[in-house]
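**Q** Mind looking at a prediction? Sequence and model below.
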Amino acid sequence: MILHGYWRSGAAWRARIALNLKGLSYEQRGVDLRTGVQRSEAFVVLNPQGMVPALEIDGAVLTQSPAILEWLEEAHPAPPLLPVESADRAHVRAMAALIGCDIHPLNNLRVGKALRETLGADQAAIDAWAARWIVSGFEALELLVSRRGVGWCFGDAPTLADCYLIPQIYSARRFGVPLDAFPRLLAIDAAAARHPAFIAAHPDAQPDAD
């Protein structure tokens, strides 16, 4: 497998975490989003959307991190990243979607660039914009974790939800968002900082990192 990603991309980071939790070997190829490599003719052949991650598998190319993570769960079910019961699986997917649909897209690199170039926002305004969505999302997630989590987002082992959460906490810190109001999320972040799969997926550990 070949994972095309950017070291600090939250979406690519999710895929790395899941691949590592599954114990799978993969080659990484860096796509520097800052220089526009994702819009090059060669990369658009892989992913017409011009975004990361893209995962090459047996002659096929998978795009969009939710689809990649779901494929990993189907193709490599052990260890599982979704619970056994169907309602529990829906809860985990809802936690992941809370981050992947309602927080992350609103504070990624493309949106920040659009705010700056189209609306003339300065960095303080961009940080405030990001904090608005991160805080409201984390408030809901903190409550969900209090009901379902036992050391992780759901239960006592990492799930798809944790693959989404850890990159978003990193992003929150980059935007200067205070996190003291989210002790359960911070406890998960601390657990991930001790877990080999999460350590290996961290941006600083990637071959294309600055």
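**A** Cool, the structure landed.
**Q** only C-alpha atoms for contact and neighbour calcs from this point on.
**A** Will do.
**Q** Show me the helices in this protein, by range?
**A** 10-21, 41-46, 65-75, 86-102, 109-119, 123-148, 160-174, 183-192, 196-201 (DSSP state H).
**Q** Relative to His4, which of these is closest?
**A** helix 10-21 (7.9 Å; CA to CA).
**Q** Now tell me what touches the closest one from outside.
**A** With CA atoms under 8 Å, 6 or more residues apart in numbering as the test, helix 10-21 has contacts from 4-7, 25-26, 52-53, 64-65, 68-69, 72, 79, 104, 160, 163-164, 167-168, 171, 197-198, 200-203.
**Q** List the buried residues for it?
**A** Buried residues in helix 10-21, defined by neighbour count with 16 or more other CA atoms under 10 Å: 10-21.
**Q** Stretch 76-93 too?
**A** Residues of stretch 76-93 classed as buried: 80-83, 89, 91-93 (neighbour count, 16+ other CA under 10 Å).
**Q** same deal with stretch 56-70?
**A** Going by 16+ other CA under 10 Å, stretch 56-70 has these buried residues: 56, 61-66, 68-70.
**Q** which one of those is nearest Phe138?
**A** Taking the buried residues of stretch 56-70 together and measuring to Phe138 by CA to CA, the closest member is Pro66, at 19.3 Å.
**Q** how near is that closest one to Pro178?
**A** 27 Å (CA to CA, to the nearest Å).
**Q** putting a second one here so we can go through both:
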Amino acid sequence: MLDRITDEGLHLYSYWRSSAAYRVRIGLALKGLQFETVPVHLLKDGGQQHAADYAALNPQQLVPLLMHGRRAVRQSLAILEYLEEVWPDTPALLPGTARERGRVRALAQLVACDVHPLNNLRVLQFFEQHWNVPQAERDEWVRHWIVDGLAAFEALVDEDPATGAFCHGDAPGLADCCLVPQLYNARRFGLEVAQWPTLARIEQACQVLPAFRQAAPESQPDAPKGA
């Protein structure tokens, strides 16, 4: 993996089905930034994120990791904010005022900090490998926290005057980057997105945009055929 790093350019260490990597791919695509995907398979070889060369780059042994030249940026929200600061003149991921940015960051963190970590692969593997939690119970755990979080998200955007075609206003941004992958996860675990009508409407507005289609899991170079 390390031999791919050059002094220039963007390299995203990613797994096709990682929702954290998915949200970064959306941000890169919205900003029109070219990057090379470096696949890190989270299941093969005991998890390629645990390989020594990758762990040297990211001691947390998680994806995504963005290399900008030889500068490493870790954590999906930090990566998205980094893109916003380095390329401020491309389409903005954050709105113009402090109050608006606070709202958008809160929505993004609802997913990235409160929902996603509870159904992350390493959590589910710990349940299985250390506590022998059956698959059905692990799936119920995931569904519980997704429903809990997305119900709150729905309440925060429904009938809020700051909500437009997207989570905030009429242009996609940081909150949409986080929402769409979490709705993808919801479907993976058998949940009906229609129970959150405002979120479903926002997702539909996102999915007609090329950036969201380009970032989708099934569009990634490491996605299995027929994904």
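**A** All right, it came through fine. Since the structure is predicted, the reported quantities are computational estimates derived from the model, not experimental observations.
**Q** Mind checking the TM-score on these two?
**A** Scored against TM-score structural alignment, normalised by the length of structure 1, the superposed chains reach a TM-score of 0.97; 210 aligned residues with a CA RMSD of 1.0 Å.
**Q** hmm, back to that, and the helices of structure 1, which is most packed in?
**A** For the helices of structure 1, the largest average neighbour count (mean count of other CA atoms under 10 Å) is found in helix 10-21, namely a mean of 25.
**Q** Which one, of the helices of structure 1, ends up nearest to Leu33 of structure 1?
**A** Nearest of those to Leu33 of structure 1, taken as CA to CA: helix 109-119 at 8.3 Å.
**Q** That closest one against structure 2, how far on average?
**A** Here the mean offset of helix 109-119 of structure 1 against structure 2 after fitting is 1.4 Å, by mean CA distance after the TM-score superposition for structure 1.
**Q** against structure 2, where does that helix fall?
**A** Using TM-score structural alignment, helix 109-119 of structure 1 lines up with residues 121-131 of structure 2.
**Q** Gly69 of structure 2 -> structure 1?
**A** Mapped onto structure 1 by TM-score structural alignment, Gly69 of structure 2 lines up with Asp58.
**Q** was I right about Pro95 of structure 2 contacting Arg105?
**A** No: judged on CA atoms under 8 Å, Pro95 of structure 2 makes no contact with Arg105 at a distance of 10.1 Å.
**Q** My read is that Val63 of structure 2 contacts Thr37, right?
**A** No: contact criterion CA under 8 Å: Val63 of structure 2 and Thr37 do not qualify, at 11.7 Å.
**Q** Give me the common contacts of these two.
**A** Common neighbours of Val63 of structure 2 and Thr37 (CA under 8 Å, 6+ apart) are 13-14.
**Q** Show the contacting residues for Leu179 of structure 2.
**A** 108, 111, 199, 203.
**Q** Please report how far it lies from Glu84 of structure 2.
**A** The spacing between Leu179 of structure 2 and Glu84 of structure 2, counted by CA to CA, is 18 Å.
**Q** Now the aligned partner of Leu110 of structure 2 in structure 1. Nearest residue, chain neighbours left out?
**A** Residue pairing (TM-score structural alignment): Leu110 of structure 2 is matched to Leu98 of structure 1. Nearest residue to Leu98 of structure 1 in three dimensions, chain neighbours excluded: Gly137, at 6.8 Å (CA to CA, 6 or more residues apart in numbering).
**Q** Tell me who's in contact with Asn185 of structure 2.
**A** By CA under 8 Å, 6+ apart, Asn185 of structure 2 lies in contact with Ser19.
**Q** how about the nearest residue to Ala96 of structure 1 once chain neighbours are set aside, what does it touch?
**A** Setting aside the residues directly before and after it, Ala96 of structure 1 is nearest to Ala161 in space (CA to CA, 6+ apart), at 4.5 Å. Ala161 of structure 1 sits next to 92-93, 95-96, 153-154 when contact means CA under 8 Å, 6+ apart.
**Q** List just the nearest of those to Leu46 of structure 1.
**A** Nearest to Leu46 of structure 1, judged by CA to CA, of these is Ala96 at 25.3 Å.
**Q** That closest one touches Tyr164, doesn't it?
**A** Yes: judged on CA under 8 Å, Ala96 of structure 1 makes contact with Tyr164 at a distance of 5.9 Å.
**Q** how near is the residue lying farthest from the centre of structure 1 to Ile126 of structure 1?
**A** Distance from the centre of structure 1 peaks at Gly120, with 27.6 Å (CA atoms, centre = their mean). Noted for Gly120 of structure 1: a distance of 10 Å to Ile126 of structure 1, by CA to CA.
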